[in-house]
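Visitor: Provide a 3D model corresponding to the input given below.
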Amino acid sequence: MTAGKPAFPTRRAAAERNRDKVLAAARAAFADGDTGISMAEVARRAGVGMATLYRNFPGRRELLEALYADEVEAICKAAVIEDGQTPGAALNAWLRLQVDFISHKRLIVSELLAHTDGDGPASRREQALDAGRPLLAAAQRAREVRDDVTLEQVFDMIVAIAKIPGTRDYLEPIIQIMLDGLPLRTAEHPTRT
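Guide: Just a heads-up that it's a prediction; the model follows:
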């Protein structure tokens, strides 16, 4: 160590790496459907000690909240229109991320609701809705998406689809039917009344 320079940045970097390892291990366990994973098993899979685990996440609820928050943050960052992409295509791609998120994270959400009063997932839903509203508005302004639907309604459809038991191959046509219902209908293909 150089005289006069504290080792804090190195410690902070190591602490951040340990936190990331714990989150990655827990994320992989939940992705495999292992909802019964213990905190000790998370620590073992992450290659960290129990003290390190509990320093970062005092309990299971805090670990679940961190997992959920990281995933929602990634979804929010993805709510953008890329160069060369139409607003409707951007919305469609983002909604597909939502479908993947909900279907793969429902185990985390259901367990998190069991460990909290329910405010966590609800506030994160609002965060995702706030990120996606500009995409929907842009697609509606471009007349690529019907204007009689709200993002809340679309999210509710995604959540309902995610609750249907079955493989991704089984769910894919159902997801596509939902997405096919969003575009504005032309004179040749009017919306049914």
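Visitor: rest of the way, CA atoms for contacts and neighbours
Guide: Noted.
Visitor: in the protein, which helix has the most residues?
Guide: helix 87-115 (DSSP state H).
Visitor: Please point out which parts of that helix sit buried.
Guide: 87-99, 101-109, 111-113 (16 or more other C-alpha atoms under 10 Å).
Visitor: What's the first helix or strand after that helix?
Guide: Next in sequence after helix 87-115, counting helices and strands by DSSP states H and E, comes helix 119-141.
Visitor: hey, where'd the helices end up in the chain?
Guide: Using DSSP H, helices in the chain cover 8-31, 39-46, 50-56, 60-77, 87-115, 119-141, 151-162, 168-180.
Visitor: So for the first one, what gets flagged as buried?
Guide: Spelled out, that is helix 8-31. 18-19, 21-27, 29-30.
Visitor: repeat for the last one
Guide: Of the residues in helix 168-180, those with enough neighbours to count as buried (16+ other C-alpha under 10 Å) are 175, 179.
Visitor: one more to put side by side:
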Amino acid sequence: MAALLLSLAEDPHAPTAARDPLRAVDEHVADSLVALEFEQARSASTIADLGSGAGFPGLPLAVALPRASVALVESSARKCAFLRRAAGAVGADNARVVHTRAEGWSQALGRLDLVLARALAPLPVVAEYAAPLLRIGGALLVWRGRIDPEVEAATRRAGAELGLEVLSPRPVWPFPTAAHRHLQLMLKVRSTPDRFPRRPGIARKRPLGGGSGEA
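Guide: Predicted coordinates for the structure are as follows:
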């Protein structure tokens, strides 16, 4: 992981505020690797990190899971360029950068074991992005902060429309000063209706479950 931390510190185009290696190893690397607490992450063969940004959680997990194929999905061309440099720096041959929006990634529909999302969008929106990409039996893992009962209810309603079973969020402590961190697991238990994914932007404008489309 040292090469990745060096990329964050030295690359002027790194899309993160956490450039200091001591801060980044906690806030980015350790926070990413906490996903390995879940069997669905440890056993996945095909993984996608939606809105990968600076490469978290996708790149640390690509290094930790060398037998898995990890797609770093990002709509920003500038961020994609950084991701390619960072993946090369860490020697993550099993990671590839996919320059697209999640809603437009038709090649992956129904193919993925695991979808990851960290600081991407509200939970119902993330669920809509991810559900069409997952195979039945696949899983969505979302990094989140404090628990809000209204968000919980909206997410469960959205999951019911999308073929996802929404499990209880699990508190995690990836580093000593972490607080109010949770990982949310959703399992794809039946086919997602053909009307999903909706056109790009619609999930945020008209979120499922009656929730807000703003993070």
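Visitor: And the TM-score between them?
Guide: In this superposition the chains share a TM-score of 0.31, using TM-score structural alignment, normalised by the length of structure 1; 110 aligned residues with a C-alpha RMSD of 5.6 Å.
Visitor: hmm, back to that, which member of the buried residues of helix 8-31 of structure 1 is positioned nearest Leu136 of structure 1?
Guide: Distance to Leu136 of structure 1, by C-alpha to C-alpha, is smallest for Arg27 among the buried residues of helix 8-31 of structure 1, at 29.3 Å.
Visitor: how much space between that closest one and Val109 of structure 1?
Guide: Noted for Arg27 of structure 1: a distance of 12 Å to Val109 of structure 1, by C-alpha to C-alpha, to the nearest Å.
Visitor: Repeat that for Gly120 of structure 1.
Guide: 9 Å.
Visitor: Give me the nearest residue to Glu152 of structure 1, chain neighbours excluded.
Guide: Leu129 (7.2 Å; C-alpha to C-alpha, 6 or more residues apart in numbering).
Visitor: Isn't Leu107 of structure 1 up against Phe30?
Guide: Yes: at 6.9 Å, Leu107 of structure 1 counts as touching Phe30 under the criterion of C-alpha atoms under 8 Å.
Visitor: number of nearby residues for Ala87 of structure 2?
Guide: By other C-alpha atoms under 10 Å, 25 other residues sit near Ala87 of structure 2.
Visitor: wait, is it part of a helix?
Guide: Yes: counting by DSSP: H, G, I helix; E, B strand; the rest coil, Ala87 of structure 2 is found in a helix.
Visitor: how close does it sit to Asp49 of structure 2?
Guide: 13 Å.
Visitor: the helices in structure 2, which residues?
Guide: With DSSP H as the criterion, structure 2 has helices spanning 2-10, 21-24, 31-33, 39-42, 58-64, 77-90, 123-130, 149-162, 202-205.
Visitor: hey, which of those helices is tucked in deepest?
Guide: helix 123-130 (a mean of 27; mean count of other C-alpha atoms under 10 Å).
Visitor: angle of that one against helix 149-162?
Guide: For helix 123-130 of structure 2 against helix 149-162, the angle by axes from the mean of the first three to the mean of the last three C-alpha atoms, to 10 degrees is 30 degrees.
Visitor: Check which helices and strands helix 123-130 of structure 2 sits against.
Guide: strand 134-144, helix 149-162, helix 202-205 (3 or more C-alpha pairs under 8 Å, 6 or more residues apart in numbering; DSSP states H and E).
Visitor: Between strand 134-144 and that helix, find me the angle.
Guide: 150 degrees.
Visitor: what about Val99 of structure 1, distance to Ala93 of structure 1?
Guide: 10 Å.
Visitor: again with Val154 of structure 1
Guide: Distance from Val154 of structure 1 to Ala93 of structure 1, by C-alpha to C-alpha: 14 Å.
Visitor: Repeat that for Ala24 of structure 1.
Guide: 25 Å.
Visitor: swap in Tyr68 of structure 1?
Guide: 21 Å.
Visitor: same deal with Thr52 of structure 1?
Guide: 38 Å.
Visitor: again with Glu172 of structure 1
Guide: On the measure of C-alpha to C-alpha, Glu172 of structure 1 and Ala93 of structure 1 end up 14 Å apart.
Visitor: same question, Ala131 of structure 1
Guide: Distance from Ala131 of structure 1 to Ala93 of structure 1, by C-alpha to C-alpha: 14 Å.
Visitor: If we only consider the buried residues of helix 8-31 of structure 1, which is nearest to Ala43 of structure 1?
Guide: Using C-alpha to C-alpha, these come closest to Ala43 of structure 1 at Val22, 6.5 Å.
Visitor: Excluding residues flanking it in the chain, which one is nearest the closest one?
Guide: Nearest to Val22 of structure 1 is Ala46, by C-alpha to C-alpha, 6+ apart, at 5.1 Å.
Visitor: Run a quick neighbour tally on that neighbour.
Guide: As a measure of burial, Ala46 of structure 1 has 19 neighbours, counting by other C-alpha under 10 Å.
Visitor: Check the one 4 residues further on too.
Guide: A count of nearby residues for Met50 of structure 1, using other C-alpha under 10 Å, gives 15.
Visitor: Spatially, and excluding backbone neighbours, which residue is closest to it.
Guide: Ala43 is the one closest to Met50 of structure 1 (C-alpha to C-alpha, 6+ apart), at 6.1 Å.
Visitor: who's in contact with the one you found?
Guide: 22, 25, 49-50, 53 (C-alpha atoms under 8 Å, 6 or more residues apart in numbering).
Visitor: As a markdown table, those with distance to Arg12 of structure 1 would be great.
Guide: Output for the contacts of Ala43 of structure 1, formatted as a markdown table (distance: C-alpha to C-alpha, whole Å):
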| residue | distance to Arg12 of structure 1 |
| --- | --- |
| Val22 | 15 |
| Ala25 | 20 |
| Gly49 | 17 |
| Met50 | 18 |
| Leu53 | 15 |
